[in-house]
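1. my questions are about this predicted structure, shown below with the sequence.
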Amino acid sequence: MRFQHSPSVWSDFPELAVGVVRADGITPDAAPDLDRFTAVAKERLASGTEADLPEIQAWRRAFSRMGLKPTQYRCASESLLRRFRREGALPRLHPLIDLCNAISLAYAIPVGVFDLARVAGDLEVRYAAGDESYLTFGGEVERPEPGEVIFADDEGRAHARRWSNRQSGHSAVRDGTSAVLIVAEAMHATARADVEDLTAVLAEELRRFWPADPRTSIRSH
């Protein structure tokens, strides 16, 4: 499958940097080390809140440009950091999700994980037409708002809504998931360098804890 951002998204958000990892051989029995990533997050939050971080501020500006209230709709990394700051930990879901969440905490960058077996054809980050379907984790079907940034496949299924705000339950990682696409996106001043570092670290962790041979790419304007 091919993954891309539409030309209009690149045009409207030229500061965007994207890291992409494709990996096979994912299993639910791995036990990655999360502590070194959560320790970084604790240190970064020690002197303030997630709203003070440049990575989060950049996404808040992007959400405002999309016509969304950034304190009502938060990017995934802000939501994770907010919960982590309040509760001191995140729930364990699946070892790959737990790893990606921990890395997202450390870098304050949204990291999305998609089960490739549940994606029809190619996947594109684009503006919604409004006729796409989105399956919530609760099993409800929604229609994205026209002009909303979504992750859309060839069958018109939205695998994420409001860009980095909320993923779909349809392509969420499950115990039977084997092949995944992992996407990290950032827009702050050092986005490209930070996304490169995040992507390299993630690939290293995948090799360390799974029989995976991850393929990576970095994209920016």
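-> Arrived safely, thanks for sending. Because the structure is predicted, anything quoted here is derived from the model rather than measured. Residues are numbered from 1 along each chain as shown.
2. every contact and neighbour count from this point should use C-alpha atoms.
-> Noted.
3. got a list of what the nearest residue in space to P214 that is not next to it in sequence touches?
-> Counting by Cα to Cα, 6 or more residues apart in numbering, A23 is the residue found nearest to P214 once chain neighbours are left out, at 4.4 Å. By Cα atoms under 8 Å, 6 or more residues apart in numbering, the contact set of A23 is 179-181, 206, 212-215.
4. ok, longest helix in this protein?
-> The longest helix of the chain (DSSP state H) is helix 191-209.
5. second one coming, line it up with the first:
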Amino acid sequence: MPFMTPQIDPRVVALAPGFRALSIRVEGAAIVDRRVGTQALARACQSVAAGGAPWAQAHLSAWDQVFKRFGAKPSRTPCSAQALRKRVLREGSLPSIDPVVDLYNAISVEYAIPVGGEDLAAYEGAPRLIIADGTELFDTMKEGVPGQERPEPGEVVWCDDRGVTCRRWNWRQGIRTRLSAESGQMWFILESLPEMPLAALQEAGDRLMDGLRQMMPAARIESALLASPGGS
């Protein structure tokens, strides 16, 4: 399983000095314990109710500032971790979606960090974090029907050779590369800013990988830290 290295546009790094991410690639296997994800999600929601990590609010506030730098309005389109956290605080829990999705949502909630999960088999070329020019296509659902839209010029997006896979950095994932427990090739990206301790980022990644190993013991997992200048 050769490791796949995501590419990050230097212009994106300039918007978020000190940005670092943990990239995790997984060759999936048979699931032997589907409860791992739901149990992790329940623990994460309890953690938030108890106050959460001491640096959580500072980290999420830093993401708000980064979003504003490329023209996004975090009050309307917040980073994924902020959206999940607000839902937990409002409703007390999150619904179960899929064993693997539940697990990475749990990590996102507990560690106040955006976590993306992608079906790597649906990718064309390596994932890239870029500043969109507005011509790229994004596969989505419109009124229950598959459709396409384009990002705004200057918007930070994840993409591959075919188009955008996640809009506004980590706000909304596309349907083409959506991950499930049945995906054979999985890719996870945990994205952090300096307000989150590096040790916490590494701990979050370890927790995700440990959960995946409990869920599917035969899975093969590799990880790599992606750090910009000042982000290590």
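-> The structure has been received and is ready for your questions. Here the structure is a predicted model, which means the values were calculated and not measured.
6. re the thing from before, in the second structure, which residue range corresponds to the helix or strand just after the longest helix of the first structure?
-> Using DSSP states H and E, the helix or strand that directly follows helix 191-209 of the first structure along the chain is strand 215-220. The alignment of strand 215-220 of the first structure onto the second structure (TM-score structural alignment) spans residues 222-227.
7. sorry, back to before: quick one: buried residues of the longest helix of the first structure?
-> 191-192, 194-196, 198-200, 202-203, 205-206, 209 (16 or more other Cα atoms under 10 Å).
8. tally of neighbours for A50 of the second structure?
-> 9 (other Cα atoms under 10 Å).
9. now the angle between strand 215-220 and the longest helix of the first structure, please.
-> Computed with axes from the mean of the first three to the mean of the last three Cα atoms, to 10 degrees, the direction of helix 191-209 of the first structure lies at 170 degrees from that of strand 215-220.
10. now do helix 191-209 of the first structure: which elements does it pack against?
-> If contacts are counted by 3 or more Cα pairs under 8 Å, 6 or more residues apart in numbering; DSSP states H and E, helix 191-209 of the first structure sits against strand 17-23, helix 95-107, strand 180-186, strand 215-220.
11. mind doing that once more with 6 Å?
-> Contact here means 3 or more Cα pairs under 6 Å, 6 or more residues apart in numbering; DSSP states H and E; on that basis helix 191-209 of the first structure packs against strand 17-23.
12. residue range for the strand it packs on in the second structure?
-> Alignment of strand 17-23 of the first structure against the second structure: residues 20-26, by TM-score structural alignment.
13. where along the first structure do the strands fall?
-> 3-5, 17-23, 111-115, 123-127, 134-135, 141-142, 149-153, 158-161, 166-167, 180-186, 215-220 (DSSP state E).
14. nearest to F37 of the first structure, out of those?
-> F37 of the first structure sits nearest to strand 111-115 of all those, at 13.8 Å, using Cα to Cα.
15. okay, the closest one sits on what stretch of the second structure?
-> Strand 111-115 of the first structure covers residues 115-119 of the second structure once aligned (TM-score structural alignment).
16. likewise stretch 70-81 of the first structure?
-> Under TM-score structural alignment, the match for stretch 70-81 of the first structure in the second structure covers residues 74-85.
17. straight-line length of the matching stretch, end to end?
-> Distance across stretch 74-85 of the second structure, first residue to last, is 14 Å (Cα to Cα, to the nearest Å).
18. buried ones in it?
-> Across stretch 74-85 of the second structure, burial judged by 16+ other Cα under 10 Å covers 74, 77-85.
19. surely S171 of the first structure meets F114?
-> Yes - look at S171 of the first structure against F114 with Cα atoms under 6 Å: they come within range, at 5.4 Å.
20. check the mean deviation of the match of strand 17-23 of the first structure from the first structure.
-> Compared with the first structure after fitting, stretch 20-26 of the second structure deviates on average by 0.6 Å (mean Cα distance after the TM-score superposition for the first structure).
21. mind checking how far that stretch is from the chain centre?
-> 10 Å (Cα atoms, centre = their mean, to the nearest Å).
22. same deal with stretch 132-142 of the second structure?
-> Averaged C-alpha coordinates place stretch 132-142 of the second structure at 18 Å from its chain's average position (Cα atoms, centre = their mean).
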